[in-house]
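Enquirer: Kindly generate the corresponding structure for this input.
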Amino acid sequence: MTIGLIIFDCDGVLVDSEPLAIRVLIEAIAAQGITLDMADAYRDYLGRSLASISASLHDSHGEPLGQAALESMRHDLYALYRKELRASPGLKEALGALRIPVCVASSSHLERIRISLEITGLTDFFEPHIFSASMVENGKPAPDLFLHAASEMGVEPSRCLVIEDSPAGISAAHAAGMRVFAYTGGSHIGPGNLLPLIQGRAPTRTFSDMRELPRLVAELDAADRALLVAVDVGTGSARAGVFTREGKLLGRAEQPIELHWPDANHAEHSSEQIWASACIAVRNALALAKADPTQVVGLSFDATCSLVVRDKSGHPLTVAADGNDHWDTIVWFDHRSLAEAAECTETGNLVLDYIGGVMSPEMQVPKLMWLKRNLPKTWEKAGYFFDLADFLTWKATGSLARSQSTLVCKWTFLAHTRPGWQSEFLEAVGLDDLVERGSLPDAASPVGSSAGTLTREAAEALGLTENCRVGIGLIDAHAGALGVLGAFAGDEDTLDRHLGLVAGTSSCVMALSGEPRPIPGVWGPYYGAVLPGAWLNEAGQSAAGAVLDYVLRAHRAGGEPTAALHKAVADRIVQLREREGPAMAGRLHILPDFHGNRSPQGNPDALGVISGLTLDTDFDSLCRLYWRAAVSIALGLRHILDTLGERGYSTKTLYVTGGHVHSKLLMELYADVTGCEIVVPDSDAVLLGTAMVAATAAGLYPSLNKAAVAMHRDGPVRLPNPEAKPRYDRDYRVFREMIRHRDAIDAIDREQNLKP
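Expert: Model (predicted):
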């Protein structure tokens, strides 16, 4: 948002009048028998109108300034002005260099403003655009005066820049939705000890030399024009989005990626093909946004927690049973390492306390154990192990930094302790050479820190410039959490009142808090995985949308789970519910753990269960099964929310992003089954979260928290239907009873040494 108007305060900004005004004020108050220290006068009355000061004195001392005192003050002040008042050094030079409309908005009376400008030779720069607090109902720190000035000048508040010197004025600018530069070059700043108060109001910029103002405005204007690129790599595609610094999405593109899935527990990607798809997506997004690549100042990546393996020269190494080096990446949902995950859990090591007590095969340690045991040649040749997001950062910059998001959540790295790597655990599972062989760092890099700028090769591939800075990225679900929960990043004390749901092929519920909250069956607590200093609990469903895909594939009346088939089934469900009523297929019950239970049971061996099938195989029977599978996904989410609620998290509001936001069916169920208010941001929250990371690395914001608050996008709210509650309460009772029965059956199977 480019600057369209600069609003100058007068006293202490345009003219060095504050010491003169404070001197007169103290003398006038003393004449009424009130003693006021100079430092107190600066702190309490700087930047305020005489009427406001008089009211304040009435409140504090029961003695307002009378009309005679006010008139005497004006007379004495104007006489002093004519003797001693000067324009701020370098101001006329700065005003001559600015090419943006300017005006004055001061707490002083209009007569005083005009006299100040006339005495100092500034009138021609501002006349007739001079505004006084006498023109509005409320003076500073209320926003009325600045909003009045913007309205009269015909400029939106968001396009206004205020130049202020007082804490009250800075607060007024913030309240008006304007950016504000704090000028600290006035001779009153030191004697009034105002600098800490000014800095405490968090101005956009602080400066002390008026000659610097044109350059600072130009830099701000350039930053306003700056663009950001976010890349999100999921299971089936790479997506790219172009954003403004305010978080507005200008263009988005998607490019498919290959998935090699030879059996139910093995799945592989090609990292080179992923990089190529990401580059195509970025170029297409830039074209759709009609963006100038030279304006893109920041880029970052999020990705699934897939494992990339490279040799010592950085070339792909096979992770596939067929030995093809093209497949060098184990996909996040790959479950080949179930046995290795169980071994990790059996160690009872400290690291388990920070992953929910149970090692998942979706984490990197068991995958690496499997790799070392089953593909020893790959292990011996290996020189680099990457989480996918870190691999993309490496391809873009050459940096071997690893994100705190990835290391803490998937590699058993403990960022809150020193050392972060727990060597006794790695030795216990046979990975004592992991850190050295994988070129892994001793410390994790915070999300949003800079990995450097693009290499020439990467810049050419992406269609960007070598000046573009790359931010240390994060896991895709964590980017979604940042995108939906960013509005609350400024207040650690209330973080736990808001939960994020990233819902797609799988689902993740993200819960942030200011302190660690270990929860059995829930991943984490992870330190600094999303926001600096915050702890993350991540509860999830290993299969969510994947369950609905499975139903379509498995049923005789189904087929490949295309978008068209999903829509046809959803449309028919609407018709069947209208005909058969709310209790449609009410005796059909499903446990959706077809790929294990990530949360809250933390059981990767859990199996899906369907109760209530008949011999029907027509299309309507498929629709009924699909409907109840969707209900079961929502019931699984409710089970997770109940578990989080028991540990102090609020479960009243759920902020949702991911592919499921496009399903009216699932969004209805998420509200009605859980009883939560459902909020859907008006932007792609995963890409937005990654854009926040890029903005931080580019220096557009001083911290990731500030970027998240500034770029957050609100969205509509869906309320639960209270009439549906009894029905879904019954379904939930059945759901919990089915879990109990499944556990009992598993216990019987274990007696017979049957593998789950």
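Enquirer: CA atoms for contacts and neighbours, from now on please.
Expert: Noted.
Enquirer: Assign Lys377 to helix, strand or coil.
Expert: helix (DSSP: H, G, I helix; E, B strand; the rest coil).
Enquirer: how about this one, so we can line them up?
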Amino acid sequence: MQSEKLEPVNYYVGIDVGTASVRAALVDQFGTVVAYEDHPVKIWAPQPDHYEQSSDDIWAACCTVTKKVTQGINIAQIRGLGFDATCSLVVLDSHFQPLAVNSEGKCNRNVIMWMDHRAAKQVARINETQHSVLCFVGGSMSVEMQPPKLLWLKENLQASCWEKAGYFFDLPDFLSWKATGVTARSLCTLVCKWTYSSEKGWDDSFWKLIGLEDLIADKYAKIGNEVLAPGAPVGNGLTSEAAKDLGLSKGIAVAASLIDAHAGGIGMIGTNVKGYNLPCENQSIASRIAVICGTSSCHMGISESPVFVPGVWGPYYSAMVPEFWLNEGGQSVTGKLIDHVVRGHTAFPELQTKAAASAQSIYTYLNGHLDLIKKSLPVGFLTVDLHVWPDFHGNRSPLADLTLKGMVVGLTLSQGLDDLALIYLATIQAIALGTRHIVETMQAAGHHVNTMFMCGGLSKNPLFVQMHADITGMPVVLAQEVESVLMGAAILGACASKDFVSLQDAMEKMGRVGRVVLPNHKDKRFYDKKYQVFLKLMEHQQEYKAIMQTV
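Expert: Below you'll find the predicted structure:
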């Protein structure tokens, strides 16, 4: 009997540059992650609110992880490469060499990170202009976007940086340039972080009004005058130099990139959900919201027509899913906040010791400890008199108020492990309540979302996921492959390779449902009360600020 000849499997590499590490995955055409690697990248924090990185260090990490995930694979079967990254600002001179973004003149530190808030004064002045482009960023630009950072460089590093700069790249676009030698930018980055309009292009009047008219002189060559849709092939694919660096074949397709959160959206929001009895099953993809939660969290909602949501970025046309408008809510710190609260507690050394002794992560141990102290109550009810407002790094959405601070109400003199577990739980609940605040604001403006798709590091924490389901009242869908951001990057590479009809086709065929977490509707009244308190905390903080301004 003649054996049937098997068709060779096609593979795609997805590379994700996160806040503190670079990760890569080798993904097959069926959406299975075959190999995964990560590698840390350096962060410099020379002064408060200043966070810097090195583009050379980041690229070297990309090369390291890519070579590892492709070991033992016939590289001729690797058909495409996709990048995503944080929306950090990369500065190069006219010869593509790194330029210092600091007063110390350290050229290796040429990246202003997304979470850098040095441009607070500049963004306040930009928002005072009330220019019409601000309507597409929720009415108020964030300090984490690129125009205020560019203005800061011009005003603070005029001679050493601004005048010498040849190219300002969003980090995802720097990576596609490094791979292909083509300076084309992704529509995603320019629309979401630079005020580019997918319909009208750059608005000269905005740049003149904020004092950056010099960017117009060369027809925006420094910030991007060739724009590609996410997933479109860039140039002639991988250059011979980049192929050697990455251990891949010259000429394989390289996709126009995405911001990391948007890659997470691409990796899961188009998944086929038939048979899971979800409210979104027979509805438009616009009934889904993607929540990408790691160091920070992003909330991605799409619509067939533009929806303007106060304090929520967008609407951006085709910035994530082609031919859909995107709104992007966000929380500036989530994973970082949980880590800050837990590691700063007096009982943290005890937690470390006990978690290590039981061979568990500190968060798995804390979740188990909460189960021990809950007695007959649902675990969430333990915080009936402990409340947190989570904006320790300002509010991105839906209030767009950089000046807001964190709040904790209900502290006692207790310093033990029980106390640490409770503040940990209250912080997770506060983040979930913040998500509810964003979702309800989007729904009030015209979005019709009913199902949450969640990915990122925090989605691996079952308590975090359950609190989001219970507090929003929506089912949470977790992908079969937990690394949805990397899946999104690989889907970009698959789209660029032309192995799929469209980006949506690749999304549907490569994304798969893993698990569905349903809300405990019987606890709804408790969480409605917690939400009332949550909103009161915000009102009170604003009242306190008003009182102190009269001093």
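Enquirer: Apart from its chain neighbours, what residue comes closest to Leu110 of the first structure?
Expert: Closest residue in space to Leu110 of the first structure, ignoring its immediate chain neighbours: Ser132 at 5.4 Å, by Cα to Cα, 6 or more residues apart in numbering.
Enquirer: Please say which position in the second structure the one you found maps to.
Expert: In the second structure, no residue is paired with Ser132 of the first structure, using TM-score structural alignment.
Enquirer: got it, and Glu246 of the first structure?
Expert: Here Glu246 of the first structure is matched to Phe30 in the second structure, going by TM-score structural alignment.
Enquirer: Its match against Met507, yeah?
Expert: No: assessed by Cα atoms under 8 Å, Phe30 of the second structure is found out of contact with Met507, at 10.5 Å.
Enquirer: Show me where the stretch 201-350 of the second structure has its strands.
Expert: Secondary structure of the stretch 201-350 of the second structure (DSSP state E, counting those that start in this stretch): strands located at 227-228, 253-254, 258-259, 288-293, 297-303, 313-317, 325-331.
Enquirer: The stretch 451-551 of the second structure now?
Expert: In the stretch 451-551 of the second structure, the strands defined using DSSP E, counting those that start in this stretch lie at 451-455, 476-479, 513-517.
Enquirer: Which among those is found nearest to Gln71 of the second structure?
Expert: Minimum separation from Gln71 of the second structure across the strands of the stretch 451-551 of the second structure (Cα to Cα) falls at strand 476-479, 25.7 Å.
Enquirer: Tell me the counterpart residues of that closest one in the first structure, please.
Expert: So strand 476-479 of the second structure sits over residues 678-681 in the first structure, by TM-score structural alignment.
Enquirer: ok, back up a step: which stretch among the strands of the stretch 201-350 of the second structure is buried most, on average?
Expert: Compared across the strands of the stretch 201-350 of the second structure, strand 258-259 shows the largest average neighbour count, a mean of 32 (mean count of other Cα atoms under 10 Å).
Enquirer: Identify the residue range in the first structure corresponding to that one.
Expert: So strand 258-259 of the second structure sits over residues 474-475 in the first structure, by TM-score structural alignment.
Enquirer: hang on, isn't Ser683 of the first structure packed against Leu249?
Expert: Yes: if you go by Cα under 8 Å, Ser683 of the first structure and Leu249 touch, sitting 6.9 Å apart.
Enquirer: Out of the strands of the stretch 201-350 of the second structure, which is closest to Leu463 of the second structure?
Expert: Taking Cα to Cα, strand 288-293 is the member of the strands of the stretch 201-350 of the second structure nearest to Leu463 of the second structure, at 13.6 Å.
Enquirer: quick one: the closest one to the first structure mean distance?
Expert: Compared with the first structure after fitting, strand 288-293 of the second structure has a mean deviation of 0.7 Å; criterion: mean Cα distance after the TM-score superposition for the first structure.
Enquirer: Contact partners for the residue sitting nearest the centre point of the first structure?
Expert: Nearest to the mean C-alpha position of the first structure, by Cα atoms, centre = their mean, lies Leu482 at 2.5 Å. Contact analysis of Leu482 of the first structure by Cα atoms under 8 Å, 6 or more residues apart in numbering lists 530-531, 685-686, 689, 708.
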